[in-house]
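**Student:** Structure of the sequence below:
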Amino acid sequence: MDLNYSPEDDAFRQQVRDFLAANLPPDLRRKVRGHLRLGKDDYVRWHRIVAAQGWAAPGWPVEYGGTGWNAVQRHIWDEECALAGAPPILPFGVNMVAPVIMAFGSAAQKAHFLPRILHCDDWWCQGYSEPGAGSDLASLATTAVRDGGHYVVNGQKTWTTLAQHADMIFCLVRTDPAARKQDGISFLLIDMKSPGITVRPIVMLDEEHEVNEVFFDNVRVPVENLVGKENQGWTYAKFLLGHERTGIAAVGRSKRELRFLKALALRQQLGGRPLLDDPVFAAKIAQVEIELMALEVTVLRTIAQEDRAPGPQASLLKIKGTEVQQALAELMVEAAGPAALPFDSALLEGRHGIAHDSADEMQAAPLAAYYFNYRKTSIYGGSNEIQKNIIARMILGL
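**Tutor:** Predicted coordinates:
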């Protein structure tokens, strides 16, 4: 493939930049670039701004509200949004459950759910992991028993991101306990307001309520909310995970954080000169930048295969993408030094009136929380160890 951008690509990039300059609210830009916490209203506001432009689902087919952009244009869009400091369009609806509904859902499911996902009328969360089924997802124990026109769901999901805001959850459930564990799983769409659902927060090391436990106690789900065929959910889950792992690479976001790291290292002093001039620290930055450049080329190769769903190569992107993200977070904390230690919840939530000695301290103060949060990236979406097993088996044939 040609890795040089064409004049048409450059013109498209300028169009995206013009849109972002005119429409990205300054308060959202400040939060994202400053590593501050985003609330539900922040995510929804930006999603609806982009949806009004018709750009909320670049990867969707045009008939469902997609843009018709090619792979390079979608990459440029993601990159420019990240560099500008735009909040991400949360993936659970647009990039995860929507492709499953398009590929395997009924006509009624497509007509009802896809427009609501496109315009952020429903906030979705993912019901995959359980206390005894994380990377070994096929060991899940949450059950769904057919009872007339409903399934009755019982069990527990954990690490459910932003479930406290969710209207809907796409959920893997066991519908045939006698079958081989991968063969007895189904894919259900469940209304989070259903009686019997309890959401309990899990507060993490960064003191943020981002993930949750979700309990199902005799929750009745209409049979019409089964996606595809009963006991075929493992096929749909693998299809979804390919999309999720490709997105986890987050090249644009890492480029933005690399810029932040270089600016931070330029301001920090070591022996009377900028830390960025220190050959040891500069070598660390160069190493992660080289890895990021190689990752971007691999992402472009993967997304250029527009006629196929992401395959096992998505595991490569997931591994290297998360390693780059963690390396950047570590170097930020190293560059900030003691200034990264303050753990100020009011600052992280963007509340005004926070006193710090300098603008540098204002930028450095959220970095400890950022570092802690990014320790998870090599685990979610299937741990990196599991991804290496997939690569060994499906790419290397071992």
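
**Student:** Going by C-alpha atoms from here, please, whenever you check contacts or count neighbours.
**Tutor:** OK.

**Student:** For Ala392, what is the enclosing helix or strand?
**Tutor:** Under the criterion of DSSP states H and E, Ala392 resides in helix 384-394.

**Student:** What is the helix or strand hosting Arg301 packed up against?
**Tutor:** Remark: Arg301 resides in helix 279-303, with elements defined by DSSP H and E. Helix 279-303 sits against helix 71-84, helix 251-267, helix 313-336, with contacts defined as 3 or more C-alpha pairs under 8 Å, 6 or more residues apart in numbering; DSSP states H and E.

**Student:** this one next, for a side-by-side:
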Amino acid sequence: MDLNYTPAELSFHQEVRDFLAENLPDRLSKKVAAGCHLSKAEHEEWHAIVNRKGWLASHWPVEYGGTGWNAIQRFIFEHECALANAPRIIPFGLSMLAPVIIRYGTAAQKKHWLPRLLEGADWWCQGYSEPGSGSDLASVRTTAVRQGDHYIVNGQKTWTTQGHFANMIFCLVRTDLAAKKQQGISFLLVDLSAPGVEMRPIVTLDGEHEVNEVFFTDVRVPVENLVGEENRGWDCAKYLLTYERTGVAGVGHACALLERVKRAALERTQAGVRLIDSPSFAARLAQVEIELEAMKTTNLRVIAAVDGGGVPGAESSMLKVKGTEIRQELTALLRVIQGPYARVMPDANADLSSPMYPGGPTNVQSGTLNYLNQRKLSIYGGSNEIQRNIIAKAMLGL
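**Tutor:** The predicted structure is shown next:
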């Protein structure tokens, strides 16, 4: 494939930059640049701004309200948004569930759920992982037993990101206990306000409430909330996971983080020498930049294959492994730059008027928080160890 941008693509770059310059609230971009968590209202504000432009559903076909963009346009949009420190488009509903509904859902499900996603009427979270069933999703134990026009759901999900913001959850549930692992699973949409649903917070290493555990006790779910065929939910799960793992690579965010590291290393000095000129630091920085450039090319190839009608397989696992490792290394480099300021929160006596790198005291506070938070990148979406097994089996025949 030709990796040079066409004149039309270069023009689209500028169109996206102009949109962001005119519409991205400064207070939101500052919070994103500082590595701070945004509130639900702030995420919804940005979603509404992008939706008014008609750019919210970048992965959807035009007939369902999407942009109809090709792979390069989607890459350009996500890349420019990351460089501008725009809030990310929350993927659970728009980029993960929606493609599943478009491919496997009924006409009625498409008509009902897709417009609500664009309007912001529903906030979705993902119900995949369970205690003991994280990377091995085929071992899920949450059950759904059909009783008339409803399924009765019992079980537990965990590590449910932004579940406390959500009103709906898409779940993998076991509908046939006697079937082989993958053959007895179904894909179900559950209303979190239904009787019998309980959400409990999990506070992560960085002290934030970002994830949760969800309990289901005799929860009644209408049969029409089944996506695809009963006991064939594994098809939906595999299809969704390729989108999740490709997205977890976070190419645009890694590029933005790389620029932040470079700017910071230009200003930080050790013994009178700029840190970016330190041989050991420069070697680490060069290595991660080379890996990022290679990943950008691979990412374009994968999403171009999707545009051609394919579904990313082991390639998405490659992106997931390399993308998460790159972002973790970049957050580690930021902590090196911060030196003694690399702490969760500054001391009461710290001189916050003299920041260690561009961005000021807010970044001093958030550097270690970001580092700790992003330790999870190589675990969720299927741990990197599992991804390497997938690559070994699917691509190397081992």
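
**Student:** for the stretch 101-250 of the first structure, what spans make up the strands?
**Tutor:** Per DSSP state E, counting those that start in this stretch, the stretch 101-250 of the first structure carries strands over the ranges 124-127, 143-147, 150-157, 168-174, 185-191, 197-203, 209-222.

**Student:** show me what contacts Pro201 of the first structure?
**Tutor:** Gln164, His209, Glu210, Val211, Asn212, Glu213 (C-alpha atoms under 8 Å, 6 or more residues apart in numbering).

**Student:** can you tell me how far it sits from Ala368 of the first structure?
**Tutor:** Remark: distance between Pro201 of the first structure and Ala368 of the first structure (C-alpha to C-alpha, to the nearest Å) = 21 Å.

**Student:** before we move on, what about Gln305 of the first structure?
**Tutor:** 38 Å.

**Student:** which one of those two has more residues nearby?
**Tutor:** Neighbour count, other C-alpha atoms under 10 Å: between Gln305 of the first structure and Ala368, Ala368 has more, with 22 against 11.

**Student:** where does that one land in three-state SS?
**Tutor:** Using DSSP: H, G, I helix; E, B strand; the rest coil as the criterion, the local structure at Ala368 of the first structure reads helix.

**Student:** The residue nearest to it when sequence neighbours are not counted: neighbouring residues, count only.
**Tutor:** Distances taken as C-alpha to C-alpha, 6 or more residues apart in numbering place Ala340 nearest to Ala368 of the first structure, at 5.5 Å, with adjacent residues excluded. When counting by other C-alpha under 10 Å, one arrives at 22 neighbours for Ala340 of the first structure.

**Student:** Mind telling me what Ala340 of the first structure corresponds to in the second structure?
**Tutor:** For Ala340 of the first structure, the aligned position in the second structure is Ala342, judged by TM-score structural alignment.

**Student:** what does stretch 326-344 of the first structure contact?
**Tutor:** The contact list for stretch 326-344 of the first structure, computed with C-alpha under 8 Å, 6+ apart, reads 254, 257-258, 261, 264-265, 268, 275, 285, 288, 361, 364-371, 374-375, 377.

**Student:** May I see the buried residues of that stretch?
**Tutor:** By 16 or more other C-alpha atoms under 10 Å, the buried positions in stretch 326-344 of the first structure come out as 326-336, 339-340, 342.

**Student:** Likewise for stretch 258-276 of the first structure?
**Tutor:** Along stretch 258-276 of the first structure, these residues count as buried under the neighbour rule (16+ other C-alpha under 10 Å): Leu258, Phe260, Leu261, Lys262, Leu264, Ala265, Gln268, Gln269, Leu275, Leu276.
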